[in-house]
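**Q** quick one, structure for this:
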Amino acid sequence: MELQTMAKTFKFLREQCGLSLSDFNVVGISKQNIATFESAKSMIKIDTLESALQFMGIHLDSFLTLVDNKAIFRRYGKVFHDFREQREFLLTDFQNIGLSELGLSLFEEGKIMLNFDVIDAGLQMMHVPLSEYSYALNFGTEENFVVIYHDLNQAYFKADWDKIKYIYEEAKHHKDYQMVAYSAKACLEPLNEFEITEVSTYFFGLEDWTPSELKAFILICKNLETDTIRLIIKDFIRNKTLYDYRIGYHNLIIRAALTVSFILINREEYEFARLILKNCQTLFMDRDEYARISFNFVTGYFYFKHEDKEHGLEEMKQAIKLFKQLGDVQTYNRFRSLYQQYVK
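**A** Model prediction:
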């Protein structure tokens, strides 16, 4: 990385912030030190550079990305910008979460990437669900599948069987949409032996799961043998680090884990279910209220079936009550239906 490029980039940031060379005295950096660096006469110490950047509200990693001049995160910033404009937030409105006007501007232009916790905090300020941001983010990369699986999931939660049948009939005639067809059919009736082999082979062959493939697994997994589920999960965990910083993935992974746990409990595979639920707890983030309530429902079902029936019933009833209090009729009806089907 050339000193001249770093110096030029630093000077650009300083001028964008409206700072003079002497303004850095407040963080213990002399005017001469900054001037020498900006003139590319000598490299500034890395800890001094980091302090100067923090003073301007810029993370060191973001600075280095800007120096490289690689707009590799352009869509993240564009989608954030679109939500900010829609909700009429200014660039200056995010300073209380440590996001400077300049830093946000560079992010929205696709020149730097922000830390995930900063993006998440900004979305919370704008009351944008992480799932909605993720959906907008993924749209355009696998856009047809994103839209179809969104519609399929909505239809499934609303018990709109006619819509699911329509998706199945449309998808089953097209080779590229076979997984969509299997996902839709799995909502309506059990898959046959050939189809189970097809989907099992497909999931085993995935090296990098997309959100659509996670949604397909959630809908299909009840058709798979326990040993097959075990092997697929083992294979997924082997590459889990691929998804640690992908926005929205952790919610889908939690949904998949809870769906599998519920299936295993019904199959009396209690130790396997206990292991998945235990690992599921490590995935929660601060505002995962719905995921936590869903987790409590499934955990309650585990207690009901295996350890403490009365305690389990209370946990499940409390979870359903919370969904009702939140005013989410669709989710409330879904969990109430599960309760009536498997408990009463």
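
**Q** could you use CA atoms for every contact and neighbour count after this?
**A** Fine.

**Q** what's near enough to touch Leu91?
**A** Applying Cα atoms under 8 Å, 6 or more residues apart in numbering to Leu91 gives the contacts Ser100, Glu101, Leu104, Ser105.

**Q** now, which of those lie within helices?
**A** Glu101, Leu104, Ser105 (DSSP state H).

**Q** so what's the nearest residue to Lys8 once chain neighbours are set aside up against?
**A** Spatially, and ignoring its direct neighbours in sequence, Lys8 is nearest to Glu38 (6.4 Å; Cα to Cα, 6 or more residues apart in numbering). The contact partners of Glu38, taken as Cα under 8 Å, 6+ apart, are Ala7, Lys8, Phe10, Lys11.

**Q** and the gap between Glu38 and Thr9?
**A** Distance of Glu38 to Thr9, computed by Cα to Cα, to the nearest Å: 9 Å.

**Q** also Ala216?
**A** Ala216 sits at a distance of 45 Å from Thr9 (criterion: Cα to Cα).

**Q** so which of those two has more stuff around it?
**A** Just comparing Ala216 and Thr9: by other Cα atoms under 10 Å the higher neighbour count belongs to Ala216, 24 against 18.

**Q** so which strand or helix has the more buried one?
**A** helix 211-220 (DSSP states H and E).

**Q** beyond that helix, next helix or strand please.
**A** Helix 211-220 is succeeded, C-terminally, by helix 226-238 (DSSP H and E).

**Q** next, the angle helix 211-220 makes with that following helix.
**A** On the basis of axes from the mean of the first three to the mean of the last three Cα atoms, to 10 degrees, helix 226-238 is oriented at 160 degrees to helix 211-220.

**Q** one more, so I can put them side by side:
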Amino acid sequence: MKQKSQNYGTCFKELRQLAGFKYKDLESIISKNGIVRFENGTSNISFERLAELLKFMGYTLSDFMYLSGESRVDEVYGEKFHIIRYQQGYRDDFFIPVGVNPVRLRLFESGKILLPYDVIDAMLGLMHVPEQDFSYIINGSKDDYFIHYVNWLDIIQQTEDVKTAKIIEDEVHQYANYQEIKLTILEEEVKPLAYSDEWLELHSQERLTRQYTDYRVLELTAKACHQILNDEEVTEISDFLFGIELWLEYSLGILALNAWQLPYSLVYAIISDINLHEK
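**A** Here you go, the predicted structure:
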């Protein structure tokens, strides 16, 4: 019990110092001696008093429980959110209107706490980022499979390994066809569904469409490593790149591998856009 009290006290001290509060700033709620004893682990305070102190400093009890290790944190949410915020160019004080100050945001993005889903949704709304886009990224829209092959194709392109490039192109082509078949079947099934079920199916349909696009683009990128793409294929790659709002490792890899075959004006426009937004 004493060990847990010490952990709670250490956690509280960290939050207090991060928020820049001194003992005197909290005296209206608890005395300096009370805070010192709590932070040293020599005494406890009630959860009601703890919640009041945390709220005064701009935190929640949930923040405290995550930081103290009582609740498990899934770090991917904060990690991906940071990528989006950074690429969109929003400051760390932009989310104060929805109750997330810079300190809480930093703890969230560093994987130390997990913000409530409705708060994350509100923050995405402020940035005009659709919730489904964030969910898609969280659920592995560009998972290890795609990153692995982009890195592999980078080596293949440098070594001019035509044989392996063709093998990858054929393999990914099969996955692209499989996704296209699933999409066709789902389109037929959506028609008779009730509205609520239809919404769920359409959401799944959107994921399938994106998965098909991912595989198709990877297929064309593999092909580009051993032969010139035709005009229609260049247009497919161009449309994919033009539609990207969040430049992650996968999309940057696709741009790099195909840049030599794309119109100069397109590549210039994309790089200019990235630099403009300091992505």
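
**Q** TM-score for the pair, please.
**A** Scored against TM-score structural alignment, normalised by the length of structure 2, the superposed chains reach a TM-score of 0.54; 178 aligned residues with a Cα RMSD of 3.6 Å.

**Q** follow-up on the earlier one: from the contacts of Glu38 of structure 1, which land in helices?
**A** Ala7, Lys8, Phe10, Lys11.

**Q** redo these as a markdown table? Include neighbour count and distance to Thr197 of structure 1.
**A** Formatted as a markdown table, those follow (neighbours: other Cα atoms under 10 Å; distance: Cα to Cα, whole Å):
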| residue | neighbour count | distance to Thr197 of structure 1 |
| --- | --- | --- |
| Ala7 | 22 | 58 |
| Lys8 | 16 | 58 |
| Phe10 | 21 | 57 |
| Lys11 | 19 | 60 |
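
**Q** from those residues, which is closest to Ser261 of structure 1?
**A** Distance to Ser261 of structure 1 across those (Cα to Cα) is lowest for Phe10, with 51.4 Å.

**Q** what does that closest one correspond to in structure 2?
**A** Residue pairing (TM-score structural alignment): Phe10 of structure 1 is matched to Phe12 of structure 2.

**Q** isn't its match up against Met65?
**A** No. With contact defined as Cα atoms under 8 Å, Phe12 of structure 2 and Met65 do not form a contacting pair (10.2 Å).

**Q** what does Phe139 of structure 1 correspond to in structure 2?
**A** Aligned partner of Phe139 of structure 1 by TM-score structural alignment: Gly140.

**Q** who's in contact with its match?
**A** Contacts of Gly140 of structure 2 (Cα under 8 Å, 6+ apart): none.

**Q** hmm, back to that, chain center to the helix holding Ala216 of structure 1, what's the gap?
**A** 14 Å (Cα atoms, centre = their mean, to the nearest Å).

**Q** packing partners of that helix?
**A** Judged by 3 or more Cα pairs under 8 Å, 6 or more residues apart in numbering; DSSP states H and E, the packing partners of helix 211-220 of structure 1 are helix 143-157, helix 178-188, helix 249-266.

**Q** what's the most buried one of the ones you listed?
**A** helix 178-188 (a mean of 22; mean count of other Cα atoms under 10 Å).

**Q** after that one comes which helix or strand?
**A** helix 193-204.

**Q** for that next one, buried residues please.
**A** Ile196, Val199, Ser200, Phe203 (16 or more other Cα atoms under 10 Å).

**Q** how about residues contacting that helix?
**A** Residues contacting helix 193-204 of structure 1 (Cα under 8 Å, 6+ apart): Met179, Tyr182, Phe217, Asn223, Leu224, Thr228, Ile232, Asp235.

**Q** please, where are all the strands along the stretch 51-200 of structure 2?
**A** Under the criterion DSSP state E, counting those that start in this stretch, the stretch 51-200 of structure 2 carries no strands.

**Q** circling back to that earlier point, could you check how far the match of Phe139 of structure 1 is from Asp197 of structure 2?
**A** 24 Å.

**Q** same question, Glu187 of structure 2
**A** Taken as Cα to Cα, the span from Glu187 of structure 2 to Asp197 of structure 2 is 13 Å.

**Q** got it, and Leu153 of structure 2?
**A** 40 Å.

**Q** likewise for Tyr8 of structure 2?
**A** Taking Cα to Cα, one finds Tyr8 of structure 2 at 45 Å from Asp197 of structure 2.

**Q** so who does Phe10 of structure 1 touch?
**A** Glu38 are the contacts of Phe10 of structure 1 under Cα under 8 Å, 6+ apart.

**Q** Pro211 of structure 1 against Asn251, yeah?
**A** No. Using Cα under 8 Å, Pro211 of structure 1 is not in contact with Asn251; the gap is 10.1 Å.

**Q** quickly note the distance from Glu142 of structure 1 to Ser212 of structure 1.
**A** As defined by Cα to Cα, Glu142 of structure 1 lies at a distance of 8 Å from Ser212 of structure 1.

**Q** of the two, which one has the most company?
**A** Neighbours were counted for Glu142 of structure 1 and for Ser212 using other Cα under 10 Å; Ser212 has more, 22 against 12.

**Q** ok, the more buried one - contacts?
**A** Neighbours of Ser212 of structure 1 in contact, by Cα under 8 Å, 6+ apart: Phe145, Val146, Tyr149.
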